[in-house]
Each structure stands twice: as structure tokens, then as C-alpha cells.
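>>> Okay, here's the prediction I keep looking at, along with the sequence it came from:
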Amino acid sequence: MSGLVAQPGAGAHTGIGRIFERFPFLPAFVILIALLVLNGLFEPNSLSFGALTGLVSTYLALMLLAVAQTYVVYAADIDLSVGAILSLVNVSIIVLMQLMGGSALSVLVACFAGIGIGLACGIFNGIIVAGLRLQPIVATFATSIIFTGIALYIMPVSGIPAPSVYWRTYGGRLFDVPFVIYLAVAVAVILYVIARTRLITQLLAVGDNQQSAYQSGLPVTMTRIRGYALCGVFAALAALCITGDTASGDPLVGGAMTLNSVAAVVLGGTALSGGVGSVAGSVIGALIIGLVNSLVFFVGTPSEWQNLVQGLAILVALTVGILVSRRAGQ
């Protein structure tokens, strides 16, 4: 279980196989480097510091959403409502900022309120899935409809702008370094701290074998609820980023991002069956999706073919990663 719990047959693996067990995101990392090289060949400026920080800024929300998804996938669950949570938090903080006058204080209050909304949505999902023992994929699909409905009630029409102090700060620079880079570093530190907590070990144990985890005394239900709560918080953080990037509210902004978050998790080497994976891999997976989109544009793919080519490219990347992992595990 990514170095935390021994896996069946792990003793039979030696050398590179053990490396892949400890770092399941390595195939994704190799694909990431290859995509960076390809992007650089077709558009040399894409490897400049400005272009790379722009890539991080554009896809930071997806990275955070992929991280959110990872925490529930650890326990062999899934959350199809992360995009709806993002949308709900997005419109909620925009409206709250407007009601409070758009001052710096209102922005701060709205951000904390948005995180609270994400936490509440995550706990609600956890109670529905783990407490009532409903199927995660069906239950979270239903709650995604609920959250989207609430978002549409709050903001029926998209396009309400965020206060200038918000998006100017998010898109600004500090000591000639983009503010989003400081955010990315802060998130990395937070993820490092969370990775060292008992909760992550428990989530992985539940995903590895739920029955064994229960028999060993782990609070399985509460662990899964906490995983969904953590997922909701990071979905809210993703909403704060998407709000800063778009500078407006949209009750449907997160709809297309849900499946991308799942794809990023799988691309990063995290098993949907639970018990194996890492948030680092999910972040890499999100960057892979971003680089694939950039590459499709740089090679001059006609607009009517772009979605098809993007989907095929992501499928190829996923297939390569799985084949490499399986071969290394032999």
C-alpha cells in the first residue's frame, strides 16, 4: 500500500518492481517529462518560466480537485460531486463578497465561508455513503445534482464578477514571482503534512481491505467520512483558485472537471480499487491533462478534432502507464 502496508506478493518483487510499488506515480512522471519535451519541440516558449507558471495557474484548480478525489479513492470510494461542490463554493463566495461590499475583509470572510461550505458538503457525502452504506458512485452522483441545484438557485445566471481585489491579488506578483506560485508551494507543504497523519494511513488501510481494517479495530465508517470531509475542503480550495482565475461566478463551472479529476487520479497511478496511490501522482496526472491540451493546440489540430485527439492522447498515456507498471511488477 504505497509503502504503508505490505501487499500480497510484494516479497516476490525485486529491484524496479519494488520502486514502482513505493512510487506508483513514476510512469506518470515519465509521461509528464515526455509531454514537456514534445511541447517544447512544437512551441519552445512553452518551457519558459512564464509559460510554466501560467500552466500551473490554469490547472491549479484541477490539481486540487484531483487531490480531493484521491483522498476518497484511497478508501476505495469515489466522489462524483467534487465539480458540483466547486461550483457551489464558487457562486457562494462571489455572492457573499458582493453582499459584503467587495472589501479585502469580505474576501477573507468569503474564502473561509467557502471552505466551510466545502467541508459541510464533504461531511454530507460521507454520511450518505459511509453512514447509510449507499453505493458511492450513485450517492455522490445524486448529491452532485443537489449541489448544482443549490448553486443555480444562488446564481441562476453566470458572469457575476468577483471583486477586483480578489482576482488582482490572485493574478498578481510578489517580489516579481507570481502569487499563484506561493499558493502552490503552500499547498505542497499542507499536502506533505497531511500525508504524515494517521488519517491517510487509515484511509489506505480501509481501501486495501475494509473487512481486515474493521477487524483490526479501525473506525472504518468515521475514517471514510473524514476522507470525504477532506475531499470537500480541497474541492473548496479548488473553487477559490478557479474564482481567481476566471474572476467571475458560474454555477456550472465545475461540471466538466469531475471526470477530469478521476482521470488525473488514475493517470497518477492511484488504484480506483483503493489502498494504493499518492496525491503527488494525482497532481502529475492533472498536469498531464493540461500538457495534452496544450500539445493538441500547438500541433495545429483543427478545432472540430481537438476533443477527439485530447481524449485519445489521454487514453494512450493511461495505457502506457498501466503497461509499464504491470511490466515492472512482474
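Okay, I see it.
>>> make it CA atoms for all contacts and neighbour counts henceforth
Fine.
>>> ranges for the helices of the stretch 101-250 of the chain?
Under the criterion DSSP state H, counting those that start in this stretch, the stretch 101-250 of the chain contains helices at 104-126, 136-154, 164-170, 179-195, 198-208, 210-215, 220-246.
>>> Out of the ones you listed, which gets nearest to I31?
helix 179-195 (21.1 Å; CA to CA).
>>> which helices and strands does the closest one pack with?
helix 49-73, helix 164-170 (3 or more CA pairs under 8 Å, 6 or more residues apart in numbering; DSSP states H and E).
>>> if we can go back for a sec, quick check: which of the helices of the stretch 101-250 of the chain is buried the most?
Ranked by mean neighbour count, the helices of the stretch 101-250 of the chain are led by helix 220-246 with a mean of 26 (mean count of other CA atoms under 10 Å).
>>> Tell me which helix or strand comes right after it.
Next helix or strand after helix 220-246 toward the C-terminus (DSSP states H and E): helix 257-267.
>>> Residues contacting the next helix or strand after that next one, please?
On the C-terminal side of helix 257-267, the closest following helix or strand by DSSP H and E is helix 279-298. Around helix 279-298, the neighbours that count as contacts under CA atoms under 8 Å, 6 or more residues apart in numbering are 24-26, 28-29, 31-32, 35-36, 38-39, 42-43, 55-56, 59, 62-64, 66-67, 70, 191, 260-261, 263-270, 306, 309-310, 313-314.
>>> here comes the other one, which I'd like you to weigh against the first:
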Amino acid sequence: MALASISLILIISQFLLQIIKIDAKVSSIIVFGDSSVDSGNNNFIPTVAKSNFRPYGRDFDGGKATGRFSNGRVPTDFISEAFGLKKNIPAYLDPSYTIQDFATGVCFASAGTGYDNITSKVLSVIPLWKELEYYKEYQSRLEEYLGNQKTSEILSEALYIISIGTNDFLENYYVLPHRQSQFSIEEYQNYLAGIARNFITQIYELKARKISLTGLPPMGCLPLERTTNLAFGGNCIDRYNRVAINFNQKLQALVESLNKELSGLQLVLSSPYTILYDIIQNPYFYGFEYSATACCGTGRFEMGYLCDQHNPFTCSDADRYVFWDSFHPTEKTNGILANYAVKTTLAVFQ
């Protein structure tokens, strides 16, 4: 690699490592999705998809395992802080929070869920349609607390973040036979994009105007998937990455279409693919040492209950790793991804 290119990467990586704060006109952060953004809703439902135990959360404030699938915060926490709101977004189902806490930020996400209802059934988690029902309930509670006019102002000025989709492919389509027998991979992508369209339209009708739709990451490079590819050197699974790229293109087309159709809508696609792939391929330039394996356990297949405090292999310094468990990034990586989003696609909301 040329010296000039290395210098440019170093400058960019150091910029992204900085916590960026902005003076923005965003009233609240409202989150829908899966484990990439779940801040603890799964703690309160009967599912094995939990992370409310150590070593999860060991680098969170007070070393608390909140139910976030990371050693610390998730991207939406960093985004909230960057927009001058709260440092951590509370989970809607957590009874220790009140509607007052939720007025400036709330998370409805559920680890293990997807666009597809079948995906949510795999681990018995909250389906996307139920997340929408919780939002409607939240809206009613907010109206009781603040009144209709103030609630309308908050909801129309809130930034809605939707981060979902990876599980539909890695827990559903490529593992279970049902959807494969119904759809080709392209047809399934179109099916999911249709669900995304309907969901965005529904929250638009419920006052959402500023929406960030998150694309898929390079899912073939997750440590779990690389472990299944050990016979070929543990490299990224290219066909999974191509699917992610193709699906992100469909989501971009959806964004452009809805922005034309729905008056007053500001919808953006915030894709982590390019930046996360670069971090994985060039970990040193972002201050990491390991990107093929994760911090927890052997770093190849552990997540959830397989990643517990009794695992003797868990690393002592998560900041050296791109991934915390075999599926989820470390807090350090989440911070970089969030800051990248804030300075690029989310800049229109500043």
C-alpha cells in the first residue's frame, strides 16, 4: 500500500475514533430493530437470546450487564449522545424507567428479530409488528404525560432509527428450509424490502418524519460465519457479503422511492457495510489488533449464554478487538460506526 494511502487511512481512522457532538434539532431518538441496537428489552421476555450477565456490559457504566450485546454501549447510544441527548437509550420494557425517561429516547428493539415474522419465532423474540405496537402504546403514554401538542412536536422532530435484517438471512433463510422453498435469494430480499416499506409507511402515518434505515453489515465477515469457513482458511464468506450489498442497494432504491411518495419525509440509508468492512480488513489503522476472531471465549462461535464470565478464553482488553462476541462488535467499534453515521448520512438532521 502506498505511503500516501496509509497516511490518509490513519487520518480518517483517528477522526472516526473521536466522539463527535453536534448541536442538532432532534428531540428524541426512537429505536426499532434487533441485537445491533437492543438496549435490554429481551431481559423481560422468555427467550434464550439474552445478554444480561457478565462479561456482557463489563465496560458499560458501572460494569452493568444491561442486555446490550456488547461489552459496553451500542451505536444508538453513541448517536443519542452525539445529538446532545442522553448517553444511553433505555429499553421500553425495562420497568425501572418511566415515560419521563422515554421522552428523549426509547428503544423497542429485540435481539434475534428480523423483518420476517418467522425470524422472530426462531428464538421467541419480539417481532417487528409488536415493536410497532409498543410504539403506539408509547405514543399514547406520552400524550397522557405531555399533552397532544407537545407529543406531536416531539414525535415529528425525533430521529427514528431502524436497524434490522441480518438475522433474516443468517438465522432464517440460510438455516431453515421454509423460506428457501418459497423464495430465491433475490425474491426473499424483495420480500423483506416490501416489509421495510410497509413499516416505514406505518411509522410515517404515526408522525415519524426523520428516519434512518440501517443497511446490512458485511455479514460474511462475522467471526461466526468465518468459523464455518475454516476449511477455506477462515476467510469472509463472499456470497453472504454479496447478498448484503445487493440488499443494501434495494434499500437505497426504497429510500429514494419513499422520499418522493411521502410528503415531508426525510429518510436516509445509513449503511455500516463499507466502514465496517474497512475496519475488518485494516484493523491496525483503527487501533485494533484482531478482526477475524472476537474477544469472548475462543472468539469463533460464542455469543449469548456461550459467552459467560466463566469462559477462560475471554480477552482482558476488548478495545483490541473489532468484535466482542462471534456476532456483535465491541463498544469501541460501535463508537466508530456511530460517529461515521453521524458525520455522513445523519448529517442531514443536524
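Received the coordinates, thanks. As the structure is a computational prediction, the values presented were derived from the model and not from experiment.
>>> Can you pull the TM-score for these?
After superposition, the two chains reach a TM-score of 0.28 (TM-score structural alignment, normalised by the length of structure 1), with 162 aligned residues with a CA RMSD of 6.8 Å.
>>> sorry, back to before: sort out which of the contacts of helix 279-298 of structure 1 are buried, if you could.
24-26, 28-29, 31-32, 35-36, 38-39, 55-56, 59, 62-64, 66-67, 70, 260-261, 263-270, 309-310, 313-314 (16 or more other CA atoms under 10 Å).
>>> Please name whichever of the helices of the stretch 101-250 of structure 1 is nearest to A328 of structure 1.
helix 198-208 (20.5 Å).
>>> helices and strands around that closest one, which ones?
Here helix 198-208 of structure 1 touches helix 49-73, helix 210-215, helix 220-246, going by 3+ CA pairs under 8 Å, 6+ apart.
>>> other SSEs contacting the next helix or strand after the first one?
Moving toward the C-terminus from helix 49-73 of structure 1, the next helix or strand (DSSP H and E) is helix 82-99. When contacts are defined as 3+ CA pairs under 8 Å, 6+ apart, helix 82-99 of structure 1 packs onto helix 49-73, helix 104-126, helix 136-154, helix 220-246, helix 257-267.
>>> Please name every helix or strand in contact with the third one.
Spelled out, it's helix 136-154 of structure 1. Counting by 3+ CA pairs under 8 Å, 6+ apart, helix 136-154 of structure 1 packs on helix 82-99, helix 104-126.
>>> The same query, at a cut-off of 7 Å, please.
When contacts are defined as 3 or more CA pairs under 7 Å, 6 or more residues apart in numbering; DSSP states H and E, helix 136-154 of structure 1 sits against helix 82-99.
>>> And the first one, by the same measure?
For helix 49-73 of structure 1, the elements it packs on are helix 220-246, helix 257-267, helix 279-298, judged by 3+ CA pairs under 7 Å, 6+ apart.
>>> what's the burial count for the nearest residue to I29 of structure 2 once chain neighbours are set aside?
Sequence neighbours aside, G105 is the residue nearest to I29 of structure 2 in space, at 4.6 Å (criterion: CA to CA, 6 or more residues apart in numbering). Neighbours of G105 of structure 2 under the rule other CA atoms under 10 Å: 27.
>>> Is G105 of structure 2 in contact with I30, as I believe?
Yes: the pair G105 of structure 2 / I30 is scored as a contact, 5.6 Å apart, by CA atoms under 7 Å.
>>> Tell me the spacing between K332 of structure 2 and A338 of structure 2.
10 Å (CA to CA, to the nearest Å).
>>> what's the answer for V243 of structure 2, then?
Applying CA to CA to V243 of structure 2 and A338 of structure 2 gives a distance of 23 Å.
>>> The two: which is more packed in?
Using other CA under 10 Å as the criterion, V243 of structure 2 and A338 rank with A338 on top: 26 against 19.
>>> tell me what the helix or strand the more buried one falls within is packed against?
Assessed by DSSP H and E, A338 of structure 2 sits inside helix 331-343. On a contact count with 3+ CA pairs under 7 Å, 6+ apart, helix 331-343 of structure 2 meets helix 3-17, helix 75-82.
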